[in-house]
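Student: Predicted model and sequence follow; I will ask about them next.
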Amino acid sequence: MTGIKLYPYPRIDEAVEWSEVSIAVDGHSVEHDELADRWDAHSTITLSVTATVPLAQFRKNSSTAPVLTLTAGCYSTAESVAARSQFVLGATRASASAQVSMGGAKIAQQLEVKATLTVPFGDEKWLERRVIAQRRPEKINLDSELSGFPTSAVSFKDNNWREAPWMIDISAVDLTDPFMHSIRLTLNLDYPRVVELVEGRAEQYVEMALEAAIIRALLQTARRLADESTRGEVDEYGRDDAVTRAIEEFPDSIAAAAEKTSRQYLNLPLGSVISRLRSRPEGVETLILNATQALKEKR
């Protein structure tokens, strides 16, 4: 049996200079700590890395030049992309830059970025690229440090908005859109009770009313998106195909958040709630009010 040399080339990690990961959202450069607030499900995030190597090290391993490979992956959605780039020779150094792009609808929570230099070796497919240098893997957070979805508090009167204690804006256009970047809560500081809520001293009935409003908006949105996505298609158990796939394949999606909310507050799977919203929406409203104990006072 012929032996296979697994490490045919010496590593040159110490000789390689790696750039910081550059980030752009829809073509506009952003800092790492700004990314969480600058992207949404409709954005395109582009990541790029440059590697520079002294010519002496660059040429010592093989007659074939090394290649820069950049990979970005999202563990939460199992999405990954990769790109390869050839080096350009300078007077004393060689450099290569690679970039990858990912759609906002396909990622959530965090990205992991890896970069390697490889050199061809052998005829076997799995031996094509031998790693000679590797950048330390870097994790880039996509979510802000807020414990919930984005929330702001403003005067509706100053913004010429209709009077209401709060406004829930949901931008999702598909069941798989990331929940954290598809919903925003805006509180109206013109209402004294809402100001108390912002300050953490609200009456319990105010908290219950807001909780019911969020549940209602999330479940109604899931029903609307399901209607737009399924077109009546169901699986062997009679469940909406699109809803089931979104929940199972995209754990950070708005569908998954609606499923969790439905089970936590109504003790029903999302598919069942969507069916009820189509046939008897008033029954779901009763379930929501019961779950949040709206207006119930202590005796």
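Tutor: Noted; the coordinates are in hand. Residues are numbered from 1 along each chain as shown.

Student: okay, CA-based contacts and neighbour counts for the rest of this
Tutor: OK.

Student: Next, the buried residues of stretch 241-260.
Tutor: By neighbour count, with 16 or more other Cα atoms under 10 Å as the criterion, the buried positions of stretch 241-260 are 241-244, 246-247, 250-260.

Student: Which helix in the protein has the most residues?
Tutor: Among the elements of type helix in the chain, defined by DSSP state H, the one spanning the most residues is helix 204-230.

Student: Quick check: buried residues in that one?
Tutor: 206-208, 210-227, 229.

Student: With stretch 43-62 instead?
Tutor: Buried residues in stretch 43-62, counted by 16+ other Cα under 10 Å: 43-54, 58, 61.

Student: show me where the stretch 51-200 of the chain has helices.
Tutor: Under the criterion DSSP state H, counting those that start in this stretch, the stretch 51-200 of the chain carries helices at the ranges 55-60, 192-198.

Student: The first one packs against which elements?
Tutor: Counting contacts by 3 or more Cα pairs under 8 Å, 6 or more residues apart in numbering; DSSP states H and E, helix 55-60 packs against strand 93-103.

Student: try this one side by side with the last:
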Amino acid sequence: MSNGQPVAVDGLADRWDADSVLSFTVSVSVPNSKIESLNDGGPVLNLSIGCKETGESTYSRAQFSKDSSKAYATATVILNGSAVAEQLELRATVTAPFGNSAWLSRRIIASRPVEKINLDSHLVGFPTSAVSFKANNLAPAPWVVRINAVSLSDPCANSIRLLLNEDYPRVVELIEGRARPYVEEALQVTIIRSLLSTAQRLSSIEGGISVVADVIAEYPDSIAAAAEKSCRDYLNKSLPAALTLLEREPETVEHLITSAVGFLKGR
């Protein structure tokens, strides 16, 4: 669920933002005969969810209750949208004690495959909010990328936020998943430019372009790594190579960006 409204897992990417409250529920039922065969104690349903990109995780446990033929358990986990990005992993197991050994007190007797829940919509892989720029006294624009990173190694998921202006009809179409191609292309251009300019600014503070490759290798979830991925995906260049070209020929980089996203091509 997102903000109390039922949402299919495969549709969650377009139904959440940093202000959402996300909840996930798993229910299990088993025949009573299976429960009664456990002589050392009753089973417990364990549910956990985590986000590798931000390190956020939470879990819950639920005891089974019985009716005349089956035993049931339901567990729910809750996360704030501001604490997650890109992808979640949902794990569910049923455990039961075995004997008197402490290390077997949570023996796994059943599990389901880890479910990977994609939060990365067609827009971006970081938290996105839709707001009225007019109501929030922001200068009119279709969107703004806010980056608060102070180091190349800062985690990308916690450093970037995209604000979409719901005052613009074309942006509302984007929010609703029915964007016109040129709008998506324009947004991609903005994001690439923002990542590149941020990497350029931070690298100039931290020792120049020569330090960038080491940061990317050491911090794979960093703002530098995100800029590296953007450069390789769209410009077919490493981030250090793109930054070097940006210093020498900024107009060439601009040409490469608009070419890579196919901006206005065939429109």
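Tutor: Received, thanks. Fair warning: this is a prediction, and the values are worked out from it, not measured in the lab.

Student: hang on, the earlier thing: mind putting the helices of the stretch 51-200 of structure 1 into CSV with distance to Ala24 of structure 1?
Tutor: Written out in CSV, the entries for the helices of the stretch 51-200 of structure 1 read as follows (distance: least, Cα to Cα, whole Å):
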stretch, distance to Ala24 of structure 1
helix 55-60, 29
helix 192-198, 34
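
Student: how about those, which one is nearest Ser97 of structure 1?
Tutor: Go through the helices of the stretch 51-200 of structure 1 one by one with Cα to Cα and the one that ends up closest to Ser97 of structure 1 is helix 55-60, at 15.2 Å.

Student: Would you check the span in structure 2 matched by the closest one?
Tutor: Against structure 2, the aligned range for helix 55-60 of structure 1 is residues 32-37 (TM-score structural alignment).

Student: tell me how far the matching stretch is from the chain's mean position?
Tutor: Relative to the chain's own centre, stretch 32-37 of structure 2 is displaced by 40 Å; criterion: Cα atoms, centre = their mean, to the nearest Å.

Student: and what of stretch 232-240 of structure 2?
Tutor: Its chain's average C-alpha position is 22 Å from that of stretch 232-240 of structure 2, according to Cα atoms, centre = their mean.

Student: Counting neighbours, which bits of it end up buried?
Tutor: Of the residues in stretch 232-240 of structure 2, those with enough neighbours to count as buried (16+ other Cα under 10 Å) are Tyr234, Leu235, Lys237, Ser238, Leu239, Pro240.

Student: residue contacts, the fifth one?
Tutor: Think Leu239 of structure 2. Val212, Ala213, Ala227, Glu228, Lys229, Cys231, Arg232 (Cα atoms under 8 Å, 6 or more residues apart in numbering).

Student: for these, which one is nearest Tyr72 of structure 2?
Tutor: Sorting the contacts of Leu239 of structure 2 by distance to Tyr72 of structure 2 puts Lys229 at the head of the list, at 45.3 Å, by Cα to Cα.

Student: Starting from Asp120 of structure 2, give me the distance back to that closest one.
Tutor: The gap separating Lys229 of structure 2 from Asp120 of structure 2 is 15 Å, by Cα to Cα, to the nearest Å.

Student: before we move on, what about Ile191 of structure 2?
Tutor: Summarising the geometry, the distance separating Ile191 of structure 2 from Asp120 of structure 2, computed by Cα to Cα, is 14 Å.

Student: Ser23 of structure 2 now?
Tutor: Here Ser23 of structure 2 is placed at a distance of 17 Å from Asp120 of structure 2 (Cα to Cα).

Student: So Trp39 of structure 1 sits against Val25, correct?
Tutor: Yes: using Cα atoms under 8 Å, Trp39 of structure 1 and Val25 qualify as a contacting pair, with a distance of 6.6 Å.

Student: number of nearby residues for Leu70 of structure 1?
Tutor: The tally of other residues near Leu70 of structure 1 (other Cα atoms under 10 Å) stands at 24.

Student: Was I right to think it contacts Ala96?
Tutor: No: taking Cα under 8 Å as the contact criterion, Leu70 of structure 1 and Ala96 are not neighbours in contact, 10.7 Å apart.

Student: contacting residues around Ser57 of structure 2?
Tutor: For Ser57 of structure 2, the contact set (Cα under 8 Å, 6+ apart) comprises Ser48, Ile49, Gly50, Cys51, Leu79.

Student: Which single one of those residues is nearest to Asn100 of structure 2?
Tutor: Ser48 (25.6 Å).

Student: That closest one maps to what in structure 1?
Tutor: Looks like Ser48 of structure 2 aligns to Thr71 there (TM-score structural alignment).

Student: Name the nearest residue to that match, sequence neighbours excluded.
Tutor: Ala82 (4.3 Å; Cα to Cα, 6 or more residues apart in numbering).
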